[in-house]
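A.B. asks: my questions are about this predicted structure, shown below with the sequence.
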Amino acid sequence: MNVRNVYLKRILTLMIAVLTALSLAGTDPATVSAASGVAAPTKVKATNLYTGVRLTWKKPTKDTTFRVYVKTGGKYKKAGTASANKFVYKKAKSGKTYTFRIRAYRKGSRSGYSRTVTKRFVRSLANMEYKGKGYAVLHGNKPNFSDAQVTRARNAYITFGKLDDRGRCTAVTASVSSETLPREERGDISSVHPTGWVSGQGWQRCHLLAFSLGGGNANPRNLITGSAQLNVSGGMWIFEEQVLNYVRQTGNHVLYRVTPVFKGKEPVARGVHMEARSVENAGLQYNVYVFNVMDGYKIDYSTGIVRAKNAAAEENPGGSSHSNAKRTYILNENTKKFHYPSCSAVKRMKPSNRKKVKTSRKSLIQKGYDPCKICEP
């Protein structure tokens, strides 16, 4: 009996060890190479995107596929598969914390689990990826205004948000109408230095509420540091013109809100959230996010420093032409200012004062012309 008991005890000890190992393999994802020789993924990282949590890792070998597992406090569940060393978990809900682990598969064999990575998902426009288009449409292009806000917008008003504790602009909300449109000439705004402003980096002073809609001139609560793509060519101007044209054509009101989107404590906005809705009818509405980017350049949003990604881009900082390069400009022979053809000021210019030329920036300055403060050519 004693021999039998010893034998049973050894078997029991072995079974406990096996069960413990299996349990640890299921819950403790320390990197393990399976007996098959397939190495587990390493250097797993998780970052928040607007659409979900992005996972990246070091791919151990060629011809490998991966399975991603996720849990939110209970058991791990399969989140999906990937053929490359990245995966976006799009079922994440803002405010929830997720733990991930990954397993590699190759030719019928599999690795152990990678080490776990945990991430609290927060859905933020600041995390939206720029993929070459200047703006992204949000929520089916429907703005997030309440019925009470729409009702109030039957009367014209403009509200500039207070600067936050870091001196950054906050949202500007307005009921744009013929009453808010400017009746004076565009003034000098160079005295305002928005957060993140660094001279010589191709930055522009971007109005949240456009001057053409009633945004005024040198208002620190209405100017942010932005690129030419954000301000003119990439998106804001497109949507500002929609509002302006609608108001001029109908005489109606447009409820309008522009919110700068900052990431953490960064002084330079990642982009702006623009919303608009016509009040008296359904003639106009949009809900878009416009990226504050410069193609060919890498922006350090924490400092305002801009660096070229390649030598060719160095010739064209911030999207502005080299001073000796010839291009098309519009001159205002009355104010002695020159503009890009896409500048909003061009449409307000009297035909008798307007002249189209193809020349260099340097040549115009030598002739006594000053660059426009809106498009900053």
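C.D. replies: Perfect, thanks for sending it.

A.B. asks: only C-alpha atoms for contact and neighbour calcs from this point on.
C.D. replies: Noted.

A.B. asks: longest helix of this structure?
C.D. replies: helix 2-27 (DSSP state H).

A.B. asks: I'd like the next helix or strand past it.
C.D. replies: Next helix or strand after helix 2-27 toward the C-terminus (DSSP states H and E): strand 42-48.

A.B. asks: just checking, what packs against that next one?
C.D. replies: strand 53-58, strand 117-120 (3 or more Cα pairs under 8 Å, 6 or more residues apart in numbering; DSSP states H and E).

A.B. asks: which one of these lies closest to G251?
C.D. replies: strand 53-58 (45.2 Å; Cα to Cα).

A.B. asks: ok, structure two:
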Amino acid sequence: MTKKRNNQKKKTNTLYTIIAAIVIIAWGIYSKSDSFNFGQNNSIKTAQRANTPYGGLSKSDYEKLAKLDFKSGDKAYITVNNDKSTLIKNAWKVNKVIYSNLDSLNRTSHSNTAFLERRNVANDNLRVRQFIEPTGWHYNRRNGTQIYNRGHLIAYSVSAGIDQNGQYNPSNQSGDQNNPKNLFTQSAYSNQKVQTIFESKVRKALRENQRVIYQATPVFRGNELMARGINLQAISTSGTLDFNVYLFNVQPGYVFDYNNGRARRDRQMKVSE
């Protein structure tokens, strides 16, 4: 009887060992797969293309970006998909902008996609004062420091002739301004120091007479009213312009409560350029 019990015990232990081995192997496979899809700072190394006529990032990739936490000292932006756009360059057909509707919280949480050409480079002298208050907007200055900007998804500087319905109208040379479908609460640093880097690349390509598809997507976490960041990507029909980045919506010296957009002074908050 004792011998029989010992045999049963050995069989049980063997079964547990086999199960443990399967779990370890499965975890190893998952970890390898995870490391393949994510790079430094958990950025998306390999992205999936959205199922639209012009591509873009998949919903699951935006959800991954929304989970990223910025840590003091990190770089202001990371590359996505090895800095390669998931837009389809051959989708450029007509000069226009596809503006997404606001979501149920009045946020610009979906992509705006622009099909641009040289005539869309705007005259900066035609800019007017902005008055739209996107979700998460607050009083703009603290101790003389500008904290908030009304960030454009599709930059004013590449929207000449585009009306608020996204159609080209040659009489509308002032470009897209005060369009609630094209604005979000963005840190002054992210807008003026970082986003301009990539907008200038788009302008340069347009001035070289290239046609460009440019897409901007603010990324929100859950029901928060201030975006955690924004995905910018562009590709020219020639393929010479091609980038895909995610900008963290952060401000040196301040931290945000993304639930409502309020800023709090924090001298320890550093942003690496």
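C.D. replies: Cool, the structure landed. As the structure is a prediction and not an experimental result, all values here were calculated from the model.

A.B. asks: coming back round to it: report the distance from the longest helix of structure 1 to the chain centre.
C.D. replies: 55 Å (Cα atoms, centre = their mean, to the nearest Å).

A.B. asks: contacting residues for the equivalent of K309 of structure 1 over in structure 2?
C.D. replies: Alignment note (TM-score structural alignment): K309 of structure 1 maps to D266 of structure 2. By Cα atoms under 8 Å, 6 or more residues apart in numbering, D266 of structure 2 lies in contact with G253, Y254, V255.

A.B. asks: what do we get in structure 1 for the second one?
C.D. replies: So that's Y254 of structure 2. Match for Y254 of structure 2 (TM-score structural alignment): Y297.

A.B. asks: what's near enough to touch its match?
C.D. replies: Contact analysis of Y297 of structure 1 by Cα under 8 Å, 6+ apart lists V306, R307, A308, K309, A313, G318.

A.B. asks: and those as JSON lines, adding distance to K356 of structure 1 and secondary structure?
C.D. replies: Below are those laid out as JSON lines (distance: Cα to Cα, whole Å; DSSP: H, G, I helix; E, B strand; the rest coil):
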{"residue": "V306", "distance to K356 of structure 1": "31", "secondary structure": "strand"}
{"residue": "R307", "distance to K356 of structure 1": "32", "secondary structure": "strand"}
{"residue": "A308", "distance to K356 of structure 1": "31", "secondary structure": "strand"}
{"residue": "K309", "distance to K356 of structure 1": "33", "secondary structure": "coil"}
{"residue": "A313", "distance to K356 of structure 1": "27", "secondary structure": "helix"}
{"residue": "G318", "distance to K356 of structure 1": "23", "secondary structure": "helix"}
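
A.B. asks: in the stretch 101-250 of structure 1, which spans are helices?
C.D. replies: Using DSSP state H, counting those that start in this stretch, the helices of the stretch 101-250 of structure 1 run over 147-152, 228, 236-250.

A.B. asks: returning to what we had before: mind checking which of the helices and strands packed on strand 42-48 of structure 1 is nearest E184 of structure 1?
C.D. replies: strand 53-58 (48.5 Å).

A.B. asks: circling back to that earlier point, which of the contacts of D266 of structure 2 line up with contacts in structure 1?
C.D. replies: Contacts conserved in structure 1 for those, using both residues aligned by TM-score structural alignment, their matches' Cα atoms under 8 Å: G253, Y254, V255.

A.B. asks: for A66 of structure 2, see how far away the second one is.
C.D. replies: When you say that, I think you mean Y254 of structure 2. 20 Å (Cα to Cα, to the nearest Å).

A.B. asks: could you do the first one as well?
C.D. replies: Between G253 of structure 2 and A66 of structure 2 the distance is 22 Å, computed by Cα to Cα.

A.B. asks: also the last one?
C.D. replies: With distances defined as Cα to Cα, the gap from V255 of structure 2 to A66 of structure 2 amounts to 17 Å.

A.B. asks: what's the answer for T145 of structure 2, then?
C.D. replies: Counting by Cα to Cα, the gap from T145 of structure 2 to A66 of structure 2 is 27 Å.

A.B. asks: more neighbours, these two?
C.D. replies: Set T145 of structure 2 next to A66 and count neighbours by other Cα atoms under 10 Å: A66 wins out with 18 against 10.

A.B. asks: and the more buried one, what is it in contact with?
C.D. replies: V219, F220, R221, R228, G229.

A.B. asks: with L232 of structure 2 instead?
C.D. replies: Contacts of L232 of structure 2 (Cα under 8 Å, 6+ apart): F198, Y214, Q215, A216, T217, F243, N244, V245, Y246, L247.

A.B. asks: try it again with 6 Å
C.D. replies: Q215, A216, N244, V245 (Cα atoms under 6 Å, 6 or more residues apart in numbering).

A.B. asks: in stretch 1-19 of structure 2, what's buried?
C.D. replies: Neighbour counts over stretch 1-19 of structure 2 (16 or more other Cα atoms under 10 Å) mark no residue as buried.

A.B. asks: go on, stretch 179-188 of structure 1?
C.D. replies: The neighbour-count check on stretch 179-188 of structure 1 (16+ other Cα under 10 Å) flags E179, T180, L181, R186 as buried.

A.B. asks: now do stretch 71-87 of structure 2
C.D. replies: 72, 76-87.

A.B. asks: stretch 88-103 of structure 1 too?
C.D. replies: Residues V88, Y89, A92, Y98, T99, F100, R101, I102, R103 are the ones in stretch 88-103 of structure 1 that count as buried (16+ other Cα under 10 Å).

A.B. asks: how much space separates the last one from K71 of structure 1?
C.D. replies: It stands for R103 of structure 1. Counting by Cα to Cα, the gap from R103 of structure 1 to K71 of structure 1 is 15 Å.
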